[in-house]
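**Q** I'll drop the sequence and a predicted model, then ask my questions.
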Amino acid sequence: MVQIELEAPAREDVYELLGGHLKDMHAQSPAESVHALDTESLSAPGITLWSVRDAGILLGCGALKELSPDAGEIKSMRTATAVRGRGVGARMLVHLMETATRRGYVRLCLETGTEDFFAPAHRLYKKHGFRDCPPFGDYRPDPHSLFMALDLQV
């Protein structure tokens, strides 16, 4: 049975999945344009990480960072290569959106890359209502970054 649960970034399989995520981000974008968080950063206050598992097997992960009392940012969305295209990312995205709503956020933001490698992520986010937006938080305009946001107001 597929379950989403709170996760520790240092757990061995999560650490490996996130390491692959960082490696891919650095392969796609210049270092100054990589905004993926390492496991230490994912342990910081204000950031919550979840995993998606099936019978204990890690399928993916995603994190929510509080930007302000009414806004959050999606971080570290990653699906294991073997299960891409099977809805794991969509399941995590819905979980993050529902959690953000329960927390009282009215806006949910994200930053992702602009290269073709990121096209599946762009489609997923747009399918769930995210739209392009200007840089938010500490981000600055960057040709390698696409900024998106979703209004959560009901």
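**A** Received it, and whenever you're ready, just let me know what you need.

**Q** C-alpha from now on. contacts and neighbour counts both.
**A** Fine.

**Q** who does the lengthiest strand in the chain touch, helix- and strand-wise?
**A** For the chain, the strand with the greatest residue count under DSSP state E is strand 57-68. Packing partners of strand 57-68 (3 or more CA pairs under 8 Å, 6 or more residues apart in numbering; DSSP states H and E): helix 12-28, strand 47-54, strand 71-79, helix 88-102.

**Q** just so I know, which of these lies nearest residue 3?
**A** Evaluated with CA to CA, those place strand 47-54 nearest to residue 3, the distance being 5.4 Å.

**Q** Against that first model, consider the following:
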Amino acid sequence: MFATSPPESVHALDPEALAHSSITFWSARDAETGELLGIGALKQHSDSLAELKSMRTSAAARGRGVASAVLGAIVAECRARGIRELKLETGAENYFAPARAMYAKHGFLISAPFADYTDDPNSVYFTLAL
């Protein structure tokens, strides 16, 4: 994310943060080769609120439905946990346009900053009511 966004606008979790007990992590791999295709993480803020974190798809996997599959698994887990709102922060730069389009396609609506986030011209916030 540091290659595409100013440092003060990067909210990606490092490996140590992804290992925290409040984080659940998913990966998608090619069934034949085992190649890592995509990842996603869920940070649970409360019994009713969770945040989608660290969604990434490898360049080779883009356009193959990997991100939608990972997102679907995360949304299903949120519903199973009784979470009522799934929120996320993503970049406002053109680089993030495909991600923003995918979230909108899956019913996420642009919303205000949440949790510790603040207004940032380099960020766009989304919410999905579950």
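**A** Done, it's in. Just so it is clear, the structure is predicted and the values come from calculations on it, not from any experiment.

**Q** Let's have the helices and strands packed on strand 57-68 of the first structure in JSON lines, adding mean neighbour count.
**A** Converted to JSON lines, those look like this (neighbours: other CA atoms under 10 Å):
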{"stretch": "helix 12-28", "mean neighbour count": "16"}
{"stretch": "strand 47-54", "mean neighbour count": "20"}
{"stretch": "strand 71-79", "mean neighbour count": "23"}
{"stretch": "helix 88-102", "mean neighbour count": "18"}
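
**Q** So which of these is nearest residue 138 of the first structure?
**A** When those are compared by CA to CA, strand 71-79 sits nearest residue 138 of the first structure, at 11.8 Å.

**Q** Pull up the aligned stretch in the second structure for the closest one.
**A** The aligned range for strand 71-79 of the first structure in the second structure is 49-57, by TM-score structural alignment.

**Q** Any idea how far that stretch is from the middle of the chain?
**A** Relative to its chain's centre, stretch 49-57 of the second structure lies at 2 Å (CA atoms, centre = their mean, to the nearest Å).

**Q** same question, stretch 69-76 of the first structure
**A** The answer for stretch 69-76 of the first structure is 9 Å, by CA atoms, centre = their mean.

**Q** now swap in stretch 105-113 of the second structure and tell me
**A** Using CA atoms, centre = their mean, the offset of stretch 105-113 of the second structure from its chain centre is 12 Å.

**Q** State the span of the first structure onto which it is aligned.
**A** With TM-score structural alignment as the criterion, stretch 105-113 of the second structure aligns to 127-135.

**Q** hmm, who's touching that stretch?
**A** The contact list for stretch 127-135 of the first structure (CA atoms under 8 Å, 6 or more residues apart in numbering) reads 125, 141, 146, 147, 148, 149, 150.

**Q** Could you save the residues you listed as CSV and add columns showing distance to residue 17 of the first structure, neighbour count and secondary structure?
**A** Listed next are the contacts of stretch 127-135 of the first structure as CSV, based on distance: CA to CA, whole Å; neighbours: other CA atoms under 10 Å; DSSP: H, G, I helix; E, B strand; the rest coil:
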residue, distance to residue 17 of the first structure, neighbour count, secondary structure
125, 21, 20, helix
141, 28, 11, coil
146, 23, 19, strand
147, 23, 20, strand
148, 24, 22, strand
149, 25, 24, strand
150, 26, 19, strand
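
**Q** List just the nearest of those to residue 28 of the first structure.
**A** residue 146 (13.3 Å).
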